[in-house]
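Novice: here you go, sequence then predicted model.
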Amino acid sequence: MLKKILLALAILLSAACVAESDVLEREVGDFDLKLGTAPTRSMAQGLVRPTTAGAFHGGLDLTHASGWYVGQWSPSVGLSEGSQLEVNSYLGLARQPFDASLGYELGLIRYSFPEVGGRDHNEYYAGLNLAGSRLGAALSNSLGRTDSTLLLDLGALKPIGVGLRMKYANHALDEPRYLADGGSVRVYNDWSLNLSRPWLGIQLDMSYTGSSLGGPQCGAYSGQNVRCDGLLMFRVERPLY
């Protein structure tokens, strides 16, 4: 309980420091320090992010001029009823060794649940940025399953200016999930495709998601998509000011 209180005080202090913004940034020698009430970093070219925030949340990120970085983010302090203390800690290296058109990244993020046994797990990730196109890969070993994911973001394709982003994931369960019809599921895949384009101040988005499961098999689905079966969505967004 003392750990929760100290962590909550640290989060409230960082929130007070960033009252006008989600992130407070300072230079400390060769380091860039960020304190925030929202995650300040995504990894593997946007594929890996610290988990979604709960009622009490906050964290810090420290980056060295050489490209090494370390950070910790708590999406939940576990003070509210039904919530658990969770801490995401990460360490990585992001560099652009030649010029701004080529860069790479690799690292590890640790998801810790001090109050719940057996839920701690690691996620390994790597990313590549080449002339505006991004490629990310991640491998996660959590309780009872292994998940591997690939992300390809080609940016705005010339000459039509349509942004193309694709994601493909493989999910392998340690033990088969048995279904009511007598079948079972142990390995399955899912994917997503997103097309986007700005037009007259409006952002147009179209996305399609799907998986290798269908019908009764969807009862075993737990992947990156909201739904197991195919889903096509359109979105039109325009800022008011």
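Specialist: Sure thing, it's come through. Numbers count the residues shown, from 1 in each chain.
Novice: C-alpha only now, for contacts and for neighbours.
Specialist: OK.
Novice: burial measure for Gly117, as a count.
Specialist: 8 (other CA atoms under 10 Å).
Novice: what do you get for Cys228?
Specialist: The number of residues packed near Cys228 is 22, by other CA under 10 Å.
Novice: and the gap between it and Ala15?
Specialist: Cys228 sits 38 Å away from Ala15, going by CA to CA, to the nearest Å.
Novice: how about Gly71?
Specialist: Separation of Gly71 from Ala15 (CA to CA): 17 Å.
Novice: for Leu106, what are its contacts?
Specialist: Under the criterion of CA atoms under 8 Å, 6 or more residues apart in numbering, the neighbours of Leu106 are Ala44, Gly92, Leu93, Ala94, Tyr124, Tyr125, Ala126, Gly127.
Novice: tell me the most packed of these, by neighbour count.
Specialist: Going by other CA under 10 Å, Ala44 tops those with 26 neighbours.
Novice: any idea which element Leu6 lies in?
Specialist: For Leu6, the host element (DSSP states H and E) is helix 2-17.
Novice: next SSE after that helix?
Specialist: strand 23-28.
Novice: the helix or strand following that next one versus strand 23-28: what angle between them?
Specialist: Toward the C-terminus, strand 23-28 is succeeded by strand 31-36 as the next helix or strand (DSSP H and E). Using axes from the mean of the first three to the mean of the last three CA atoms, to 10 degrees, the inter-axis angle of strand 31-36 relative to strand 23-28 is 160 degrees.
Novice: and the very next helix or strand once past strand 31-36, what does it pack against?
Specialist: For strand 31-36, the following helix or strand on the C-terminal side (DSSP H and E) is strand 58-64. On a contact count with 3 or more CA pairs under 8 Å, 6 or more residues apart in numbering; DSSP states H and E, strand 58-64 meets helix 2-17, strand 31-36, strand 68-76.
Novice: swap the cut-off to 10 Å and go again
Specialist: Packing contacts for strand 58-64, counted by 3 or more CA pairs under 10 Å, 6 or more residues apart in numbering; DSSP states H and E, involve helix 2-17, strand 23-28, strand 31-36, strand 68-76, strand 86-95.
Novice: tell me which of these sits most buried.
Specialist: Highest mean neighbour count among the helices and strands packed on strand 58-64 (mean count of other CA atoms under 10 Å): strand 68-76, with a mean of 22.
Novice: between strand 86-95 and that one, find me the angle.
Specialist: 160 degrees.
Novice: counting by contacts, list what strand 68-76 packs against.
Specialist: Using 3+ CA pairs under 10 Å, 6+ apart, strand 68-76 sits against helix 2-17, strand 31-36, strand 58-64, strand 86-95, strand 102-112.
Novice: the structure to be compared is supplied as follows:
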Amino acid sequence: MTLPRISAGRHAATAALAAAVWLASATPVLAQAPADAADAAVHSFSANLALASDYRYRGLSQSSGRPAIQGGFDYSHASGFYLGNWNSSISWLGDSHPDVSAPIEMDFYGGYRHAFGDSGWSTDVGVLQYYYPGSYPDRYTSPDTTELYAGIGYGPVTLKYSYAPTNLFGLADSRHSWYADLSANVPLGFWGLTLNAHVGYQKVQVAEASYADWKLGLTKDLGHGFALALAYLDTNADRAVYTSAKGRYLGRATVWGSLSKTF
């Protein structure tokens, strides 16, 4: 996530791990088949890989308008509890200071989801830790960020609120910032297309740093776990605040695309 880096709904190893887990669970062991089937109903593992034209988070570019490689894995329990990790290549930290080397974002999260029968209503609560391994100069504000989140959904529509008890993505004195996200992912019923719409508002506890972002796009199911996404993204982020040290405005409107694979 890029906030004023000026003072600013997932890699191959995780996919390999998830594939190994999948292969191990798929190996037929006839004597244990009933137990394995019951276990599979309780525990679920998945992995994902993606190539995106730009890593955009809350409307802001994390990779300076360049392609990003992303991937992660997820575990979920039949009770509703889940854990996961998601990773992406980034460049905003290196762009912010010549002595910073931090090319990867690693996200770790866990929470609980619950669906209220066939009513269409659901809830999701959890915690998300953004971690940026690398080397930083002395007195550089850590970009590592913790957020608590809670969401409620009805059918294809979700409203989510995220709150940061820590500084927000390396911005000093930004504790208690929050983000509100209203999203809809509506299957269109033809050609395997899903309509994706989103509007969000990032409140930052620093003058002139708050902004809104929005998105409208389509996702095409290509089969066999592949999906192609195309969207228009934009923000009203203050250009004076969200321009990188290299002179690139990170909130500019763009047409964005990605190719992803789930396992």
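Specialist: Thanks, I have the structure now. All values derive from a computational prediction rather than experimental measurement.
Novice: out of the helices and strands packed on strand 68-76 of the first structure, which gets nearest to Leu154 of the first structure?
Specialist: With CA to CA, the closest approach to Leu154 of the first structure among those belongs to strand 102-112: 13.9 Å.
Novice: that closest one maps to which residues in the second structure?
Specialist: The alignment of strand 102-112 of the first structure onto the second structure (TM-score structural alignment) spans residues 121-131.
Novice: for that stretch, buried residues please.
Specialist: By 16 or more other CA atoms under 10 Å, the buried positions in stretch 121-131 of the second structure come out as Trp121, Ser122, Thr123, Asp124, Val125, Gly126, Val127, Leu128, Gln129, Tyr130, Tyr131.
Novice: now that stretch, how far from the centre of its chain.
Specialist: Mean-position distance between stretch 121-131 of the second structure and its chain equals 11 Å (CA atoms, centre = their mean, to the nearest Å).
Novice: show me the helices in the second structure, by range?
Specialist: Using DSSP state H, the helices found in the second structure span residues 12-26, 33-42, 92-96.
Novice: now those helices in a markdown table, with distance to Met106 of the second structure?
Specialist: Compiled in a markdown table, the helices of the second structure are given as follows (distance: least, CA to CA, whole Å):
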| stretch | distance to Met106 of the second structure |
| --- | --- |
| helix 12-26 | 12 |
| helix 33-42 | 27 |
| helix 92-96 | 13 |
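Novice: out of the ones you listed, which comes closest to Phe226 of the second structure?
Specialist: The closest of the helices of the second structure to Phe226 of the second structure is helix 12-26. By CA to CA, the value is 14.2 Å.
Novice: ok, and what's touching that closest one?
Specialist: With CA atoms under 10 Å, 6 or more residues apart in numbering as the test, helix 12-26 of the second structure has contacts from 36-37, 39-40, 44-49, 69-75, 85-87, 262-263.
Novice: if we can go back for a sec, need the max-distance pair from the contacts of Leu106 of the first structure.
Specialist: Ala94 and Tyr124 (14.0 Å).
Novice: trace Ser66 of the first structure over to the second structure, please.
Specialist: In the second structure, the residue matched to Ser66 of the first structure (TM-score structural alignment) is Ser79.
Novice: no wait, Leu130 of the first structure
Specialist: In the second structure, Leu130 of the first structure lands on Tyr154 (TM-score structural alignment).
Novice: skipping adjacent residues, who's closest to Tyr82 of the second structure in space?
Specialist: Ser76 (4.2 Å; CA to CA, 6 or more residues apart in numbering).
Novice: that neighbour touches Ser44, doesn't it?
Specialist: Yes: at 5.2 Å, Ser76 of the second structure counts as touching Ser44 under the criterion of CA atoms under 10 Å.
Novice: what sits in contact with each of those two?
Specialist: Counting by CA under 10 Å, 6+ apart, the shared contacts of Ser76 of the second structure and Ser44 are Tyr82.
Novice: on that earlier part again, the residue nearest to Tyr82 of the second structure: neighbouring residues, count only.
Specialist: Neighbourhood size, Ser76 of the second structure [other CA under 10 Å]: 19.
Novice: one more: Leu233 of the second structure?
Specialist: By other CA under 10 Å, 23 other residues sit near Leu233 of the second structure.
Novice: check contacts around it.
Specialist: Applying CA under 10 Å, 6+ apart, one finds that Leu233 of the second structure lies in contact with 56, 58-60, 197-199, 213-217, 251-256.
Novice: what sits against the residue nearest to Thr243 of the second structure when sequence neighbours are not counted?
Specialist: Excluding the flanking residues, the one nearest Thr243 of the second structure by CA to CA, 6+ apart is Tyr249, at 4.2 Å. The contact partners of Tyr249 of the second structure, taken as CA under 10 Å, 6+ apart, are Leu60, Ser61, Ser64, Gly65, Ala237, Asp238, Arg239, Ala240, Val241, Tyr242, Thr243.
Novice: ok, Phe31 of the first structure next?
Specialist: Applying CA under 10 Å, 6+ apart, we find Phe31 of the first structure in contact with Asp61, Leu62, Thr63, His64, Ala65, Ser66, Gly67, Trp68, Tyr69.
Novice: reformat those residues as CSV; add distance to Leu24 of the first structure.
Specialist: Shown next, in CSV, are the contacts of Phe31 of the first structure (distance: CA to CA, whole Å):
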residue, distance to Leu24 of the first structure
Asp61, 10
Leu62, 12
Thr63, 14
His64, 17
Ala65, 18
Ser66, 21
Gly67, 20
Trp68, 20
Tyr69, 17
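Novice: so which of those comes closest to Asp205 of the first structure?
Specialist: Asp61 (31.3 Å).
Novice: so the closest one sits against Leu33, correct?
Specialist: Yes: applying CA under 10 Å as the test, Asp61 of the first structure and Leu33 come out as touching, 5.8 Å apart.
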